[in-house]
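Asks: Here you go, sequence then predicted model.
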Amino acid sequence: MSTSAGVPQKTIYVTLSGLPLSFRLDWPFRAASSGADFHVLHTEIALENSGGLRALVAVNLSVTLREVLPSLQAKDAEAPVINALRKDVDHKQIEFVKSGKLIPLPFSSRHYDFKRSQWVFGKATDENIARLIERKIYWQTRLVGGDVWLDDPTEALYVQSTTEHLAEIAAGLTKLGLFTTSRGYATALPALMDQTERFESEMASARLELEQKHAFERG
């Protein structure tokens, strides 16, 4: 979460498929009560603009990945955890319901390149990054309000890029009159916020695909 005048502010993180999410993470990671050799972080993921759908997740940190993290606190683990969960949503591994049981999900070495010592969540094209930026600004503005932080390292990590490159793409989008930028923040303009039908449609399509996948698995 970002802060405004010292007050925590909800941050919207959009998936590449177009689903706006928010996260509530119960820091820090804790040793598994079962005695297993992994640590657990309880998390609630809200599917925004859905009438209260959510997913309750137990993020299970593997021993191997634990050695990579400087600490089990939010300052060192929040960005990769959020992006690992976003990727699980991208891959339709998480189902959103009104109420449900805690789902265990592995936070393991599949998200880390040990040879290059870097997190790996899949490199996005510039076109996909541009679409992500538009969605981010739209949903954050609509659901929370205020200016939108574009220099968030979590976003750059999600698309396997840099905040500088995201800023370059955002600068190109400003020429379309969708938003303005200043000091790493974006201010939405009517040309973007008037595209409600587009963003709602993208979300509905992604949500339908997700729900159909889980309905099929349930038989």
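Replies: Looks like it arrived, so ask away.
Asks: going forward, measure contacts between C-alpha atoms and count neighbours the same way
Replies: Fine.
Asks: Is the closest residue to Ile103 other than its chain neighbours inside a helix or a strand, and which specific one?
Replies: Nearest-residue entry for Ile103: Val57, 4.7 Å, with adjacent residues in sequence omitted and distances by CA to CA, 6 or more residues apart in numbering. Taking DSSP states H and E as the criterion, Val57 maps to strand 54-61.
Asks: before we move on, what about Leu132?
Replies: helix 126-143.
Asks: If you count neighbours, what's buried in that helix?
Replies: 129-130, 132-141 (16 or more other CA atoms under 10 Å).
Asks: Count the neighbours of Phe216 for me.
Replies: 8 (other CA atoms under 10 Å).
Asks: what's the distance between it and Leu65?
Replies: Here the criterion is CA to CA, to the nearest Å. By it, Phe216 lies 33 Å from Leu65.
Asks: quick one on the thing from earlier: of all the buried residues of helix 126-143, which two lie farthest apart?
Replies: Ile129 and Thr141 (18.0 Å; CA to CA).
Asks: about what we covered before: can you name the element that comes right after the helix holding Leu132?
Replies: strand 148-149.
Asks: contact partners of that next one?
Replies: With contacts defined as CA atoms under 8 Å, 6 or more residues apart in numbering, strand 148-149 is touched by 137, 140-141, 184-187.
Asks: Take this one as well and set it beside the first:
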Amino acid sequence: MFTKKAITLALACGLGSLSAGALAHTTSIGFVPGSSFGDVTFWTGSYSHGGTPVNEGTLTLTGVDVTYNQTLAFNITPTSTKPTGLVDGTNNFYWGSTFGSSLDKTLTSDPLISGGVVWWQGVTFSGLVAGTYDFTCGATCGTTAQWASWGSGTGQLTLTAQDIGGGTPVPEPGTLGLLALGLVGVAAARRHRAAS
């Protein structure tokens, strides 16, 4: 009798975890440099549920070795075209495709998970510097089947100077001093030639 109840309970738990996994559909997260210095745009990807989705959810970035903590709502209109600059396995990752009793899935570079990503939504963070950040999107990626996270939606990433948006950085004071010293040297050399 105990065995029959244990098997029934195990099957119920197993089916329950599979149905919970089937409702969560954000399967990808990636990032690209923004258009201004210190900007990075983050994208989450989802497979299709029919129709055109709307923005949903938030993403949190917290500095590990830098001072930064910000939560922003996704606000870049969803697009059905993979955003320029996302490279699978480099700056774009997918939740792992192994099913089990845990919904905490690892990040992988497999773009074909669940048939691939069809929709992308984004958000741009400003004021970032090179360093290591924790990102959190799991319970906050979205609440509907379109954007709810398939995996834990948390992890850590390191942004390099190349990952952070373009723009023109303000030169450091030491750089300006060297420039001034160089200009003084050029002027002195010209003056010396003119006097000879």
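Replies: Cool, got the structure. Bear in mind the structure is a predicted one, so any value in this text is a computation, not a measurement.
Asks: TM-score for these two?
Replies: TM-score of the superposed chains, computed with TM-score structural alignment, normalised by the length of the second structure, equals 0.27; 93 aligned residues with a CA RMSD of 5.2 Å.
Asks: Confirm Val186 of the second structure sits in a helix?
Replies: Yes - under DSSP: H, G, I helix; E, B strand; the rest coil, Val186 of the second structure sits within a helix.
Asks: Number of residues surrounding it?
Replies: Val186 of the second structure is flanked by 12 other residues according to other CA under 10 Å.
Asks: And it, how far from Ala180 of the second structure?
Replies: 10 Å.
Asks: what do you get for Arg190 of the second structure?
Replies: Using CA to CA, Arg190 of the second structure is found at 15 Å from Ala180 of the second structure.
Asks: Check Ile29 of the second structure too.
Replies: 45 Å.
Asks: which of the two has more neighbours?
Replies: With neighbours defined as other CA under 10 Å, Ile29 of the second structure and Ala180 compare such that Ile29 has more, 24 against 12.
Asks: name the element the more buried one belongs to?
Replies: strand 26-33.
Asks: Could you pull out the strands in the second structure for me?
Replies: 26-33, 40-46, 58-63, 69-73, 76-79, 92-95, 107-108, 119-125, 131-136, 154-159 (DSSP state E).
Asks: typo on my end, the first structure
Replies: Taking DSSP E as the criterion, the first structure carries its strands at 2-4, 7-9, 13-14, 20-25, 30-31, 39-47, 54-61, 103-107, 112-113, 118-119, 148-149, 179-182, 185-188.
Asks: between the ones you listed, which gets nearest to Glu200 of the first structure?
Replies: Taking CA to CA, strand 20-25 is the member of the strands of the first structure nearest to Glu200 of the first structure, at 10.3 Å.
Asks: Pull out the buried positions in the closest one.
Replies: Buried positions in strand 20-25 of the first structure, judged by neighbour count with 16+ other CA under 10 Å: 20-23, 25.
Asks: export those residues to CSV and tack on distance to Thr163 of the first structure?
Replies: As requested, the buried residues of strand 20-25 of the first structure are exported to CSV (distance: CA to CA, whole Å):
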residue, distance to Thr163 of the first structure
Pro20, 20
Leu21, 20
Ser22, 21
Phe23, 21
Leu25, 24
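Asks: and which of those residues is nearest to Thr180 of the first structure?
Replies: Of all these, Pro20 has the smallest distance to Thr180 of the first structure: 21.3 Å, by CA to CA.
Asks: Please report how far the residue nearest to that closest one when sequence neighbours are not counted lies from Ala215 of the first structure.
Replies: Of all residues not flanking Pro20 of the first structure in the chain, Val14 sits nearest, at 4.3 Å (CA to CA, 6+ apart). The gap separating Val14 of the first structure from Ala215 of the first structure is 23 Å, by CA to CA.
Asks: neighbour count winner among the two?
Replies: Remark: of Val14 of the first structure and Ala215, Val14 carries more neighbours, 24 against 11, as counted by other CA under 10 Å.
Asks: quick one, what contacts the more buried one?
Replies: Residues in contact with Val14 of the first structure, defined by CA under 8 Å, 6+ apart, are 20-21, 132, 135-136.
Asks: quick check, nearest of those residues to Ala167 of the first structure?
Replies: Nearest member of the contacts of Val14 of the first structure to Ala167 of the first structure, counting by CA to CA, is Leu132, at 12.5 Å.
Asks: Look up how far Asn60 of the first structure lies from the closest one.
Replies: Separation of Leu132 of the first structure from Asn60 of the first structure (CA to CA): 28 Å.
Asks: surely Val123 of the second structure meets Thr41?
Replies: Yes - using CA atoms under 8 Å as the test, Val123 of the second structure is close enough to Thr41 to be in contact (5.6 Å).
Asks: Identify the contacts common to the two.
Replies: Taking CA under 8 Å, 6+ apart as the contact rule, Val123 of the second structure and Thr41 touch no residue in common.
Asks: is it true that Thr44 of the second structure touches Thr26?
Replies: Yes - contact criterion CA under 8 Å: Thr44 of the second structure and Thr26 qualify, at 6.5 Å.
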